[in-house]
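Peer 1: sequence first, predicted model second:
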Amino acid sequence: MSPTSPSAPDPAALAVLPRLAQLSNAVTRGRLAERAAEAAGLTLDRPATGVLLTLHTAGRALRIGEIADRMQVVGPHVTRQVQALERRGLVRRVGDPQDRRASLIEPTPEGAAAVDRYAGSLIGWFTETIGHWPEQDRADLGRLLGRLADDVTARLTALEETQDPPAR
């Protein structure tokens, strides 16, 4: 079923939409990302923090295009963020062993430490928020959120592949 399909949605699935909106609004209104950045001592805007977090979760150096794909943004946007992060000494370019013409981006030790503090602050906040939940509920949440994120990403990727590819 496409997003514009006229068939009636499953009521249980439909009930999720207002809850997703509630969660998104609460996180935005509560300035959770900004609070985590402040706690980590980061004075970066959200897109720059997103680049650092993307590199952190990748666990390896990435090309600009790979960062853009993972963040689901266009390459020039990432290039500007990487340049700003380079000026601040938080990321550096390294040679791509597969292609001498290309470079990979990796966090510097300072960038890695900053994103570790940021991620730790976010994880700590959510851990405290659901700390009173039974262990099985916490495990189920992690498993189901991972599954939802994977399925949504796969579905959107398939949708993009059937349409004209966006300019990068």
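Peer 2: Done, it's in.

Peer 1: only C-alpha atoms from now on, for both contacts and neighbour counts.
Peer 2: Noted.

Peer 1: please, where are all the strands along the chain?
Peer 2: With DSSP state E as the criterion, the chain has strands at 91-96, 99-107.

Peer 1: buried stuff in the shortest one?
Peer 2: Using 16 or more other CA atoms under 10 Å as the burial criterion, the residues of strand 91-96 that qualify are Val91, Arg92, Arg93.

Peer 1: put this beside the first:
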Amino acid sequence: MKNKVSNNDTEACLSDNVCFALYTAGNALMRAYRPLLDQYELTYPQYLVMQALWLQDRASMTQLSRATRLDMGTLTPIVKRLESKLFLQRLADETDERKKVIALTKAGFALQADALAQKNTLLEKVSMSEQDIESLRTLCLTLTAELNQK
């Protein structure tokens, strides 16, 4: 997918492609997050699961999968790893003991305040306005939704 067609004599380059721009921006974002998350021994996918639980604690695996857009095969080992780090626990659902819910522990809740501070540290590294960041977020979500339509 290209975002523009060059009508002049300049040489085409990879950054002319929207997909390349998104790919490199995603990689840069992951590299920026890595040192912030390393201090908690979290990977970015683990951080996504934690964020989802901060928004909705006591979620089912299906709810977590939808929120994070991680498939069950990817999500299950992440949840197990976070449980071994004592950030969450799997509990029997109060309405159906055969089902499990994922619940934050005290350590998992405590991590939230630190994580928000780290997010602000990351935002300080960019000169984009809040409006530009929100516009970028909206455009990415729109692109994702449209590409995922069946």
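Peer 2: Nice, I can see it. As the structure is a prediction and not an experimental result, all values here were calculated from the model.

Peer 1: now distance to Glu160 of the first structure too, for the buried residues of strand 91-96 of the first structure, in TSV please.
Peer 2: Supplementary listing: these in TSV, determined by distance: CA to CA, whole Å:
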residue	distance to Glu160 of the first structure
Val91	30
Arg92	31
Arg93	30
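
Peer 1: and of those, the nearest to Ser24 of the first structure?
Peer 2: Nearest to Ser24 of the first structure among those is Val91, at 29.3 Å by CA to CA.

Peer 1: the second structure: which residue goes with the closest one?
Peer 2: With TM-score structural alignment as the criterion, the equivalent of Val91 of the first structure in the second structure is Leu88.

Peer 1: got it, and Arg101 of the first structure?
Peer 2: Matched by TM-score structural alignment, Arg101 of the first structure corresponds to Arg98 in the second structure.

Peer 1: about what we covered before: looking at the buried residues of strand 91-96 of the first structure, which is nearest Thr108 of the first structure?
Peer 2: Checking the buried residues of strand 91-96 of the first structure against Thr108 of the first structure by CA to CA gives Val91 as the nearest, at 4.9 Å.

Peer 1: give me every residue that touches the residue nearest the centre of the second structure.
Peer 2: With distances taken as CA atoms, centre = their mean, Leu48 lies nearest the centre of the second structure, 4.2 Å away. Contacts for Leu48 of the second structure (CA atoms under 8 Å, 6 or more residues apart in numbering) come out as Thr68.

Peer 1: what do we get in the first structure for it?
Peer 2: Leu48 of the second structure maps onto Gly50 of the first structure when the alignment is built from TM-score structural alignment.

Peer 1: and that match, how far from Gln136 of the first structure?
Peer 2: Gly50 of the first structure sits 30 Å away from Gln136 of the first structure, going by CA to CA, to the nearest Å.

Peer 1: again, but for Ala12 of the first structure
Peer 2: Ala12 of the first structure sits 22 Å away from Gln136 of the first structure, going by CA to CA.
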